[in-house]
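Trainee: Below are the sequence and a predicted model for it; my questions follow.
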Amino acid sequence: MRTDIATPVRLADYTPSAYAIDGVRLDFALDIAASVVTAEIGFARREGTAAGAPLVLDGDELTLASLLVDGVEVPADGYTAAPDGLTLHTPPAEPFTLTIVTRLNPSANTKLMGLYRTGGNWCTQCEAEGFRRITYFLDRPDVLAVYTVRIEAPLAEAPVLLANGNPVESGPVPGTDRHFAVWHDPHPKPSYLFALVAGDLGLVEDSFVTMSGRTVQLGIYVEHGNEPRCGYAMDALKRSMRWDETAFGREYDLDVFNIVAVSDFNMGAMENKGLNVFNDKYVLADQDVATDQDYGGIEAVIAHEYFHNWTGNRITCRDWFQLCLKEGLTVFRDQEFTADMRSRPVKRISDVRLLRSHQFPEDGGPLAHSVRPEVYKEISNFYTATIYEKGSEVIRLLKTLIGDDAFKAGMDLYFDRHDGDAATIEDFVACFAEASGRDLSQFMLWYRQAGTPVLDIRDHYDPVRKEYRLTLAQTLAPSPGQPTKLPMVLPVRFGLVGPNGGDMAITAVSGAEVNGDVIVLDQPVHEIVFSGIGERPVPSLLRGFSAPVRPVFNLPMSDILFLMRHDSDPFNRWQSGSTIAMYLLTAAAQTFAAGGTPEIDPAYVAALGEIAGDEGLDPAFRALMLALPQENDIAREIGDNVDPDAVARAYRFVRRELGSRLAASLDAVLGEYGQSAPYAPDAAGAGRRALANAALDLRAASGDPEAIFAVVERFETATNMTDRIAALSSLVQNGATEAPRALAAFYERFSKVPLVVDKWLAVQAAAPGTATLDAVKALTQHPAFSFRNPNRIRSLVGTFASGNPAAFGRADGAGFDFVADVVLRLDETNPQVAARLLVSFRSWRSLEPGRRAKAQAALERIVAKPELSRDVRDIAERSLA
């Protein structure tokens, strides 16, 4: 384990490697506990590197068996080898081949980085710095090379041998029980994109004909017996390939494209060139075991990893500071794909909810960092919502700022200019500046400044002059390492809604740059004046969430309620409802904390009832309108001195009131959508199920015995996992006496399906009440749980820590102590998973003083541990800073 205190890596210190690599040949002799890797690597001095300058290679827990230069063994005094690195003291002046032989124990590799064993198979994970756990190498993204890989393994144990690129040769190894396969990837790539999988796997095959007429063989490899659950993933892959051709003009470039699904995986999936390795939760699905949300996740992640073929693989990152260049851009692309496949408004709302729940807290806490960080200690800790989700929002903001045509031209220029490059954010943005003719230097602040801008909105109407005035002021609070901020460029898509509920025509506007329906803000304060406005409008701002900011509307509640009823922009209609709900929830939490009794605005209840029953609206949209902000969202809105118990009480109070007062509307929805229909994992069917389950759960929240009975009946008669798990969760969340029996029946039925067991664990970890902590502790001893499987850990402990703030933030500190204990335990075996679990402490400073002190004590206990991993120490120290 790397227990040294990490030296900060700084963007300003970037220099190219002293040596380049012009080709890599890898030979893997696989064994369960004693695999041998022979790497033949061609090196050449870069221009400016002195002849004989040392060659310094990265390593991580490696054992060197032999070292040769151009076929000749290097003498002992010619190199220095350690587990974490190899230095060749005086390399030849001319290009040379270094042959490195290392010995690995895949079965002992619990970190799941490099080469490891999972489910009886050999697998690799190399992003970000896992290749150095396989062989000594220049393990950095700007060193690109062509790879040829030979894999040898026992035929009985591993009939399937896979690597990047195209298959070249295969056959038996004479005189042994082993066989081999050779793969060649003609496209230069960095080491983090290397992949190997070997094992006994089932295969689902298909093919795809590209826009130029080439046939690509497609394969999805899974554990035997899971083949029938691959159909949707294969369909999503083919749709992704076609969409990238039509939307971005990008054609696939190899003869084969393979996906492998494994059960032990630190991430969601990995885009290795031509051989994507997936967590099996993003591949396997049928209606009995997968929810509509699972199907949507499969579609999005399959697309995301495939789209990386161009935005990440063909064009990669110069260094890890540019991580958002591949991840943020590719998230934007997969979001656009899903929007085209499903409902664009519903997708946009869902993405913004995710941004606010995951990224906004990051922006507002001690772990805040810019979309392109300036410094890091452990790169694995920067695979964050800021890089992914906010990185996507910045791309979307750019598209809004320069317009669709200029954005398309900029993307085409980027692909043409940088294919085969290791690029930077500056390279990327320069293409759009050239395509649009716009100065984008201020836009670059989105990559440099951390934090979420606050947009303060005030308005005034002058009926005599028929002028409507908007005052828009932006502020950006200090964040770690950035005490002073400059104003950002904010494109604000807008409309002015008249008394009849329709958008007003706008003939004259001054005070800021206005492009069609977009106001461009680039100063701390803008006063925008609309002339010729005959009646006072209600402003609909940030339509489609055109910039990732936190708006402060300063409008009367009647205006926000008006937009909730009438806004033509679906996102802002949802936003208005969410704004009112958040006001009611925060007021209720503060009232409970002060010992009072909160109230519910009847006008909001009436408007919500109208929307729930509006057959002209998409059922999925209506379901989102019924979904209240979650407890973590409420706590974030309160900001300081948060009492999680008061927040939880407010959340349940408002749900109970809505469930009671909207009984007639909700029952009408159930009468229309509550009956089971033939299952199809499409947007229409998912929307109907979402609305029915949201209505039933809200009715059950009222405590009405008939509603609880209806949930039990739905659980017992459900024909698909979406309805079954929704009913189970409703019973648990609403404290129904039938919940224990339902949990037992659910486990008995699905105990042999690990991905469904994950759902069972998560439902219990999210249960309200003081008994949840003891239940979660007991479940860590359950036969279904394993501390070696990241999915089990995320489902149980991750849900408890990040999705159950009242239980995690118990007043006695026991929740903090439990999660700290798990982090310390995992730190010994899988530091990456431990560090990501530790992120659940990110908002500890916002708690009331008693809880704050207990959370701080738990973090300090973690930091005090001797020989703490760099992954965990980095998060813990930044959390305490």
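Mentor: It's in.
Trainee: make it CA atoms for all contacts and neighbour counts henceforth
Mentor: Noted.
Trainee: any idea how far Asp758 is from Val712?
Mentor: Separation of Val712 from Asp758 (C-alpha to C-alpha, to the nearest Å): 21 Å.
Trainee: Thr400 now?
Mentor: From Thr400 to Asp758 the distance is 39 Å (C-alpha to C-alpha).
Trainee: Equivalent analysis for Lys408, please.
Mentor: Remark: distance between Lys408 and Asp758 (C-alpha to C-alpha) = 41 Å.
Trainee: Which one of the two is surrounded by more residues?
Mentor: Of the pair Lys408 and Asp758, Asp758 is the one with more neighbours under other C-alpha atoms under 10 Å, namely 20 against 17.
Trainee: The residue nearest to the more buried one when sequence neighbours are not counted: how many residues sit nearby?
Mentor: Among residues not flanking Asp758 along the chain, Ser795 sits closest, at 5.5 Å (C-alpha to C-alpha, 6 or more residues apart in numbering). Ser795 sits with 22 neighbouring residues when counted by other C-alpha under 10 Å.
Trainee: and here's the other structure:
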Amino acid sequence: MREGPATVIRREDYQAPAFWIRTVDLTFDLDPAKTIVTSKLRIERNPNAPQGQALKLDGEELTLLRVLADGDSVSFRHEPGQLVIDNPPAPDSFTLEIRNAIAPEKNSALSGLYTSGGGFFTQCEAEGFRRITYFLDRPDVMAVFTVTLRADKHKYPVLLCNGNLVEQTELDHGRHCAKWHDPFPKPSYLFALVGADLVAREQRIRTRAGKDHLLQVYVRRGDLDKTEHAMNSLMASVAWDEARFGLSLDLERFMIVAVGDFNMGAMENKGLNIFNTKYVLASPATATDQDFFGIESVVGHEYFHNWTGNRITCRDWFQLSLKEGLTVYRDQEFSADMAGTPSARAVRRIDDVRGLRAAQFPEDAGAMAHPVRPDSYVEINNFYTATVYEKGAEVVRMMATLVGRDGFRRGMDLYFQRHDGQAVTCDDFAQAIADANPGSALSANLAQFKRWYAQAGTPTLHAEGIYDAPTQTFTLTLRQTCAPSPGQAEKHPYVIPVAMGLVDAEGRALPLQLEEEDAPTGTERVLVLTDGVQAFRFVNIDAEVVPSLLRGLSAPVHLRDGLDDAALLQLLNHDHDPFNRWEAGQRLALNRMLQAVEHRAAEAVLDEAFVAAMRAVLRHPTLDAAFKELVLTLPSESYVAEQCASVDPQRIHVVRELMRRQLAARLHADWIWAWEQHQVREGYRPDAQQSGRRALANLALRNLVLHAVETADPVWQGRAYQRVKDAAQMTDRFGALEALVGAHAQLAEPALAHFHALFADDALVIDKWFSLQAMAPEPIGEGAGQVLRRVKALMQHPDFTLKNPNRARSLIGGFCHGNPAAFHRADAAGYIYWADRVLELDAINPQIASRIARAMDRWNHLAEPLRSAAREAIKRVAAKPELSPDVREIITKALESSPDPLAAAA
């Protein structure tokens, strides 16, 4: 673990390196206790850098054995985290040879080279390569790698690395050797190696470019039958990227390797993607529909990085969204295209937005608020955030909206033409998209548009529409604001694309013609807001209309349009945009929840108009089942909390639970109908149509079990329990288990026991089992506090370990991040538990600890006495002197973001 005072890295201080590394020849003698690494680096002086600078190579937790320059010894010294050669050889280029030892089996941080399940694996992004050998470990240093791996053949029969396999040889004493060469220059963060006892699913393909390639998915023995979907997803990704963007696979082979101990979801190392098993292994018996979708999405994401991240990479880590935001956008488009129908595409977009609002909007309003392109950091691992990824994807989506689909393809083509093989910036990408589309709104406003990269916070779009019947005009006035965020008191206007339409009482989509135009331009268009306030006047509007704004969430903003219930019901019933139709239903529910929270009503009462609207959606003859399930799912407690100035998680939980019970009771007959009509009886397929039917049927079951518990009716509890025992696939089995646990049914305990017994040997399924209990809704009234007691008990379960990131996330992360009412307890027991776990994890794996630490990002928004109790817990963690930089940065920002609210008010 790195110790010592934290160093703040600032974007404005970027300087190109004094030296480049052009080629790397690495040799590994793999041994769990002592791996010997030998590197030969061809180093060149940077002619544009000031002369006379020392060569400083990054290195952590390495045992240095030898350093030679052009075959001769060279003097060196150590600085914290660096090997320094003050007087490198005089020529402009030279060969540096370094020999060092590392201990992979002691690497609990899972950064660099580590062991898992008896094999060797790596994770080098962002700064893990320096834990393997000394190097210029920065993304703008790109080199061609040749790697030789040596190991015991019986223990490690599979030896993999980036690029193409050059040769395999047998060695003495039962050892063997594999040599790999990657012809494409890459930064060290994209390096990967695997040495393990694995088996592979293989598929040979021929791309549109007419070249043959080998695709391989490697897993441990016994898991091969769970790799078909991952392989299908990989083949679909290769085909899609070639068809949509003209980007072909560029190596002889492409490999995916699944490992059970992994800090992230997956990693796009050139040609050798290392994946968390969660995003590779799936069968109908062990994986839900959401798991299948997650695999397709993540496989696509990592494959698409081959060009957007690998062939063109980041100049520095501040540009992280250059690769991540762009590639998230690409994987979202891929998933939407794989969904097929327009309705299924809309469901995908709604899912994306729900994720954005659940993770990124709170981040923008909390202690860790930062721009898509941050200005500074202490630990780069802390900036693999929803802002960089999801908001970054929304910035790319806005570019695509402003230039159109064809224009975006032209911009991508120009981007690759200009920058293939380079390490560049977000500015370079935006410039390419704009230059390929002269005359576009993006090109005309590029400098202003790039404020999306520079300013933190979520803007608010205020809208007011006025209809004038005598002149048949509708004037829409748009105004934008953005609240201050840490380090940014003043915000300047953004470029905000507003996709919109006008809907009349009969559901007609009216033609849109602005007063300065000669004719209408269709029934949907994109208004571009660039000023603080702008008015848009539409003519030839022959009836009262409701504006449908931000269709598809065309910009990542809050919308305040003042629409009343009647207008929202009109959009819910008639809007031609599925996203805004869903949004109208969510807003109707949210308004009722907020009112009940504000007035502290003893009962949250759902009016008949709302219930009738929900019934109409549920019974609608043509709407897709997946869309219905989304509309009929109430806004989450976390999303409701985001709308409150002072957050009382307990009160929000009570209101949402009461509304759930009322919907369950008042739509009881409708839920029975939905359950019966949406069973899937044909063979399992994880497609949009089947998964939508299962989602709606499982929502119906949750409501039926909830009502059954309220009325002491054993029938639906029994049916759910029977489904846990005999369902043919995991989506229905786990859906039934969720229904019992979420309703606190008497049969929940035996169902949990039965489920565990069935899947005790499947780690990913047991992760679900832990997570479900950690995120179970806290009982209202008697029984409150039971979730934390259960979580503590589960930490003593034989299947629980802090050392496995998936297991720690499922239980500790599930409780601290995913169960606000159980976590934010009046007795502060949840905060004490959080502090204990952050400190305990920090000694093992700082990256996982820092993610758990972020459960307190918005503590200063809590109502008292929770706010004071939370602050004390944060101060307790801050008082630990040996904190990692990962956790120290999170905790420090949390405390700095929150002065005493009474003092601030005074």
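Mentor: Now that the structure is in, tell me what you want to look at. Everything numeric here is computed off the predicted structure, so don't read it as measured data.
Trainee: and the corresponding residue of the first structure for Ala200 of the second structure, which of the three is it?
Mentor: Alignment note (TM-score structural alignment): Ala200 of the second structure maps to Leu203 of the first structure. The three-state label given to Leu203 of the first structure by DSSP: H, G, I helix; E, B strand; the rest coil is strand.
Trainee: How much space separates the counterpart of Glu608 of the second structure in the first structure from Ile634 of the first structure?
Mentor: In the first structure, Glu608 of the second structure lines up with Pro602, judged by TM-score structural alignment. Going from Pro602 of the first structure to Ile634 of the first structure by C-alpha to C-alpha gives 21 Å.
Trainee: Off-centre distance for stretch 812-831 of the second structure?
Mentor: Remark: stretch 812-831 of the second structure is offset 22 Å from the chain centroid, using C-alpha atoms, centre = their mean, to the nearest Å.
Trainee: buried set for it?
Mentor: 812-826, 828-831 (16 or more other C-alpha atoms under 10 Å).
Trainee: Likewise for stretch 332-342 of the first structure?
Mentor: Using 16+ other C-alpha under 10 Å as the test for burial, stretch 332-342 of the first structure gives 332-338, 341.
Trainee: Which helix or strand contains the counterpart of Ile466 of the second structure in the first structure?
Mentor: Aligning on TM-score structural alignment places Ile466 of the second structure opposite His460 in the first structure. If you go by DSSP states H and E, His460 of the first structure is part of strand 454-462.
Trainee: For Arg537 of the second structure, list the residues it contacts.
Mentor: Shown in contact with Arg537 of the second structure (C-alpha atoms under 8 Å, 6 or more residues apart in numbering): 473-476, 514-515.
Trainee: and which of the residues you listed is nearest to Val259 of the second structure?
Mentor: Set against Val259 of the second structure, the nearest of the contacts of Arg537 of the second structure by C-alpha to C-alpha is Leu476 (53.7 Å).
Trainee: and that closest one, what does it touch?
Mentor: 463-466, 535-538.
Trainee: if I line the two up, what does it land on in the first structure?
Mentor: Checking TM-score structural alignment: Leu476 of the second structure goes with Leu470.
Trainee: in which helix or strand would I find its match?
Mentor: Using DSSP H and E, Leu470 of the first structure falls within strand 467-475.
Trainee: mean deviation of that strand from the second structure?
Mentor: Following the fit onto the second structure, the mean deviation recorded for strand 467-475 of the first structure is 1.3 Å by mean C-alpha distance after the TM-score superposition for the first structure.
Trainee: Now the helix or strand following that strand: buried residues?
Mentor: Reading on from strand 467-475 of the first structure to the C-terminus, the next helix or strand found by DSSP H and E is strand 490-497. For strand 490-497 of the first structure, the neighbour count (16+ other C-alpha under 10 Å) marks 490-497 as buried.
Trainee: what span of the second structure lines up against strand 490-497 of the first structure?
Mentor: Matched against the second structure by TM-score structural alignment, strand 490-497 of the first structure falls on residues 496-503.
Trainee: now do stretch 804-812 of the first structure
Mentor: Counting by TM-score structural alignment, stretch 804-812 of the first structure pairs with residues 819-827 of the second structure.
Trainee: about what we covered before: contacting residues for the aligned partner of the residue nearest to Asp758 of the first structure in the second structure?
Mentor: Mapped onto the second structure by TM-score structural alignment, Ser795 of the first structure lines up with Ser810. Counting by C-alpha under 8 Å, 6+ apart, Ser810 of the second structure touches 767-768, 770-771, 774.
Trainee: okay, the residues you listed in TSV with distance to Tyr156 of the second structure and secondary structure next?
Mentor: Shown next, in TSV, are these (distance: C-alpha to C-alpha, whole Å; DSSP: H, G, I helix; E, B strand; the rest coil):
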residue	distance to Tyr156 of the second structure	secondary structure
Asp767	28	helix
Lys768	31	helix
Phe770	32	helix
Ser771	33	helix
Ala774	37	helix
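Trainee: who wins for most neighbours among those residues?
Mentor: Neighbours here are counted as other C-alpha under 10 Å. On that basis the top member of the contacts of Ser810 of the second structure is Ala774, with 29 neighbours.
Trainee: contacting residues for the closest residue to that one other than its chain neighbours?
Mentor: Nearest in space to Ala774 of the second structure, with sequence neighbours left out and distances taken as C-alpha to C-alpha, 6+ apart, is Phe815 at 4.8 Å. Going by C-alpha under 8 Å, 6+ apart, Phe815 of the second structure touches 771, 774-775, 788, 791, 822-823.
Trainee: Same list (those) but as JSON lines, adding secondary structure.
Mentor: Below are the contacts of Phe815 of the second structure laid out as JSON lines (three-state DSSP):
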{"residue": "Ser771", "secondary structure": "helix"}
{"residue": "Ala774", "secondary structure": "helix"}
{"residue": "Met775", "secondary structure": "coil"}
{"residue": "Leu788", "secondary structure": "helix"}
{"residue": "Val791", "secondary structure": "helix"}
{"residue": "Ala822", "secondary structure": "helix"}
{"residue": "Phe823", "secondary structure": "helix"}
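Trainee: and which of those residues is nearest to Leu550 of the second structure?
Mentor: Taking C-alpha to C-alpha as the measure, Met775 is the one of the contacts of Phe815 of the second structure closest to Leu550 of the second structure, at 32.3 Å.
Trainee: what does the closest one align to in the first structure?
Mentor: By TM-score structural alignment, Met775 of the second structure lines up with Ala766.
Trainee: In the first structure, what stretch matches the helix or strand hosting Ala230 of the second structure?
Mentor: Secondary structure assigned from DSSP H and E places Ala230 of the second structure in helix 228-245. The aligned range for helix 228-245 of the second structure in the first structure is 231-248, by TM-score structural alignment.
Trainee: I appreciate the help and will end here.
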